[in-house]
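Chemist: sequence and predicted structure below; questions after.
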Amino acid sequence: MATRTNPVQFLQQVRAEVAKVVWPTRREVLLTTVMVFIMATITAIFFFGVDLVIRTGLKAVLGMFG
């Protein structure tokens, strides 16, 4: 069973943990955001191409029988 800590100790521990956090710089946030948009665009283009190939192939196969 966990031991109970009083609220003052808890808040001190929370402050100590928050102080350990390394916050990203504005430049890091900007670069990461740009990379996310670039990767999302590349992924969207890739899946568009895959969808186009599958759709074209399916139309060709169905066209032979219909």
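Modeler: Nice, thanks for sending it over.

Chemist: going forward, measure contacts between C-alpha atoms and count neighbours the same way
Modeler: Noted.

Chemist: can you tell me the centre-most residue of this protein?
Modeler: Central residue of the chain (C-alpha atoms, centre = their mean): V36, 7.7 Å from the mean position.

Chemist: one more structure, for comparison:
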Amino acid sequence: MATLNPLQFLQQVRAEVGKVTWPNRREVVLTTVMVFVMAALTAMFFFLVDLTIRTGLQAVLGMFG
């Protein structure tokens, strides 16, 4: 097992961070908006599924009660 001293480790970390392609402001805003839109669509879908199941269950239980 190779051991690195802390200075070498920090130099390697700095070199790797320099290779990262960071998103620009437009990309961050666009992906954030996309996340909120998808979350809203998912919430509406599950609301409609819940409403359908609840209505159907109430109808079935209404027949026997």
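Modeler: That came in fine, so what should we check first? Model, not experiment: these values are computed from the prediction.

Chemist: after superposition, what is the TM-score?
Modeler: Overlay of the two chains. TM-score (TM-score structural alignment, normalised by the length of the second structure): 0.96; 65 aligned residues with a C-alpha RMSD of 0.6 Å.

Chemist: which helix or which strand is home to the residue nearest to the centre of the first structure?
Modeler: Take DSSP states H and E as the rule and V36 of the first structure turns out to sit in helix 26-65.

Chemist: so how far does that helix sit from its counterpart in the second structure?
Modeler: Taken against the second structure, helix 26-65 of the first structure registers an average deviation of 0.4 Å after superposition, with mean C-alpha distance after the TM-score superposition for the first structure.

Chemist: tell me, how many residues neighbour P24 of the first structure?
Modeler: 9 (other C-alpha atoms under 10 Å).

Chemist: residues in contact with whatever residue of the second structure lines up with it?
Modeler: Aligned counterpart of P24 of the first structure in the second structure: P23 (TM-score structural alignment). By C-alpha atoms under 8 Å, 6 or more residues apart in numbering, the contact set of P23 of the second structure is empty.
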